[in-house]
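Q: Based on what follows, work out the 3D shape:
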Amino acid sequence: MSLFGRVAREAALEAGCYMKRRLGKIKELSFKGEINLVTDVDKKCEALIIRRLKSHFPKHEILAEESGGDRQSCAYRWVIDPLDGTTNYAHNFPFFAVSIALERELKPIVGVVYDPMRDETFYAERDKGAYLNRKRMHVSKERSLSRSLLATGFAYDVKRVLQNNISNFNKFVMSAQAIRRPGSASLDICYVASGRLDGFWEMKLFPWDTAAAVLIAKEAGGKVTRFSGEPYSHYDEDVIVSNSKIHKQMIDVLRSKRRRSWRR
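A: Okay, here's the model as predicted:
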């Protein structure tokens, strides 16, 4: 593991341990928009992560969900989601994570996603494979969408706009074995990387949602594109992540005009 990776892992563990201790003890709860929650724990975890990263790499840029970005004219930038799954956290639902990625010239080269409730660290460096708690991991081998377990999520404006992923959800319900909506995109994607899920799709995502997890999925043998099938960047809003074997089937479902009708 490189110095970049070690520091990112240490930062993720520190933030994750803090949020686990504070679970059920939120002091401040506010909203970004109508229903997008932010807590004092989000802010504290972000501060802990940035402090540790800056202590080792003071010239690196930062792009973080709560505090935004700084400009250092450096090729390296850390992309941080201090608490991916804030709504879950606020309701004491134990599915949330810390996500930290390092970019070099806008391309992720290190990714760490830490689940403090299960003490699971998903980790990858470019061209070095993907690991779960130091053990090499790989995507599933499922070839049929009809036998696949998928996950997705919904943007915070789901109740106010037409492009809200509901129609896509309906189509996949009729095409896949089952769909899950756990509420943390970074963990969902890491579950594809570890073979627990076969595929994931979502729209209206932000760079900090996917930067680390997408690298991890690719290094585990997964395929990542936009809904159109074009190459994906974590600065794009829509993404498909799969074990590669069901990828075309997922694209075909998203391109279909209507959901399949139920037939007995």
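Q: From now on I want contacts and neighbour counts done on CA atoms only, so please keep to that.
A: Fine.
Q: Distance check, F122 against V158.
A: Between F122 and V158 the computed distance is 29 Å (Cα to Cα, to the nearest Å).
Q: Compare those two (neighbour count), which wins?
A: Neighbour tally, F122 and V158, criterion other Cα atoms under 10 Å: the higher count belongs to F122, 30 against 13.
Q: Isn't the more buried one up against Y114?
A: Yes - when contacts are counted by Cα atoms under 8 Å, F122 is listed as touching Y114 (6.2 Å).
Q: quick one, what contacts the residue lying closest to V192 once chain neighbours are set aside?
A: In this structure, V192 finds its nearest non-sequential neighbour in D198, 5.5 Å apart by Cα to Cα, 6 or more residues apart in numbering. Neighbour list for D198: 139-140, 142, 148-150, 192, 242-243, 246 [criterion: Cα atoms under 8 Å, 6 or more residues apart in numbering].
Q: and this one, so I can compare the two:
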Amino acid sequence: MRPRTPSQADPVDLVQARRVAIDAAEAAGALLRARTCEPLRVRAKGDHGDVVTDLDTAAEELILRRLRAVYPGHRIIAEESGVLEGGDGMVWLVDPLDGTNNVAIGMPVYAVGLALCAGSVPVLGVVHDPVTARTWSAARGQGTHGPDGARLRLDGPGRVEHPVLAWTQGHDVGRGDPVALSLRTSLEAGCGRLLQLWAPLVAWVMLARGDIDGIVGYRPEIVDLPAGALLAAEAGAELRGLDGSPYELDIDLPAEERGFVAARPNLLDRLLETTAAATAVNGLRL
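A: A predicted model of the protein is given here:
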């Protein structure tokens, strides 16, 4: 990901904003952790197999109350509530429960994510794992920090011959989408394991920690992308567009321009060769 600087010096105190975001994410996580064992009311969301539960809305309401109490003038883009307008150029993105489909089937793989942007440029990302009660955060240019406050660094070559990768795609990508099918097939054939977690924020944390070696995303959702990508980039991962072009994380990008390859630096070129070959062989365009 190419370093970008907001058009103005940090208009908020990022130390305070990080604390506010962590407190909100952890409070939402405690709510989710306490209630995931209760019976869930699961409802369809859209026409592409996504779902929403009462947990999503309850966690989101908690986060929004906390953000509004401290930053009443900030704009908020929330997974369930949509856009809550603000006028001072700062934007929060809130995913109160990334992995709702997992929770709905009793699989404990989910996260809470918040990102703060100056204009359209992410400057702060926070991801909380309610299952383990651990939190990771990153501020632009200040590195990624784990639950114990230690800085995360994506060191070492990783699994060079058989990398472990994660895949994510947007909710509107159909089952028969030719680009998605070609990319997934090629990636799976060339790696040790391809994870499809249904919780992109979990995958981003795994990359930042060095548990996996890369992530490929096709038309990803915007609400959880900035927080996770900032965590990985500040830990040392490199990001490019699916076509190998420089990747500028901008929340105003349309879905078709958000596709990415994120990986350990020494594996990036190899993954880009795979994505290029996957599309070229079928005459597809990214």
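Q: What does the TM-score come to for these two?
A: For this chain pair, the superposition-based TM-score is 0.92 by TM-score structural alignment, normalised by the length of the first structure; 259 aligned residues with a Cα RMSD of 1.9 Å.
Q: From the contacts of D198 of the first structure, which land in helices?
A: V192 (DSSP state H).
Q: can you list the contacts of D198 of the first structure in CSV and add neighbour count and distance to A176 of the first structure?
A: Formatted as CSV, the contacts of D198 of the first structure follow (neighbours: other Cα atoms under 10 Å; distance: Cα to Cα, whole Å):
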residue, neighbour count, distance to A176 of the first structure
V139, 27, 17
S140, 23, 15
E142, 18, 12
S148, 18, 6
L149, 19, 7
L150, 26, 7
V192, 31, 15
S242, 29, 13
N243, 27, 14
I246, 21, 10
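Q: okay, now M90 of the second structure: neighbour count?
A: Neighbours of M90 of the second structure (other Cα under 10 Å): 21.
Q: Kindly provide the distance from the aligned residue in the second structure for N165 of the first structure to V216 of the second structure.
A: Aligned by TM-score structural alignment, N165 of the first structure pairs with A180 of the second structure. A180 of the second structure is 10 Å from V216 of the second structure, where distance means Cα to Cα.
Q: between those two, who's got more neighbours?
A: V216 (26 against 21).
Q: aligned partner of the more buried one in the first structure?
A: Under the alignment defined by TM-score structural alignment, V216 of the second structure is paired with W201 of the first structure.
Q: if I pick its match, what's in contact with it?
A: 151-153, 238-241.
Q: swap in A208 of the second structure?
A: Counted by Cα under 8 Å, 6+ apart, A208 of the second structure has contacts 144, 152-154, 231-233, 235-237.
Q: now A97 of the first structure
A: Counted by Cα under 8 Å, 6+ apart, A97 of the first structure has contacts 16, 82-85, 113-116, 184, 186-187.
Q: where do the helices sit along the second structure?
A: Using DSSP H, helices in the second structure cover 14-35, 54-70, 100-104, 178-189, 200-209, 225-235, 268-280.
Q: okay if I get the ones you listed as TSV plus distance to L242 of the second structure?
A: Output for the helices of the second structure, formatted as TSV (distance: least, Cα to Cα, whole Å):
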stretch	distance to L242 of the second structure
helix 14-35	31
helix 54-70	31
helix 100-104	26
helix 178-189	10
helix 200-209	17
helix 225-235	15
helix 268-280	7
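Q: Kindly compare burial across those and name the winner.
A: helix 225-235 (a mean of 28; mean count of other Cα atoms under 10 Å).
Q: Check which helices and strands that one is in contact with.
A: If contacts are counted by 3 or more Cα pairs under 8 Å, 6 or more residues apart in numbering; DSSP states H and E, helix 225-235 of the second structure sits against strand 111-118, strand 121-129, strand 134-139, strand 144-145, helix 200-209.
Q: Would you mind finding the match for L106 of the first structure in the second structure?
A: By TM-score structural alignment, L106 of the first structure lines up with S120.
Q: Could you tell me how far the counterpart of R75 of the second structure in the first structure is located from R255 of the first structure?
A: Taking TM-score structural alignment, R75 of the second structure has E61 as its aligned residue in the first structure. From E61 of the first structure across to R255 of the first structure, the span is 38 Å (Cα to Cα).
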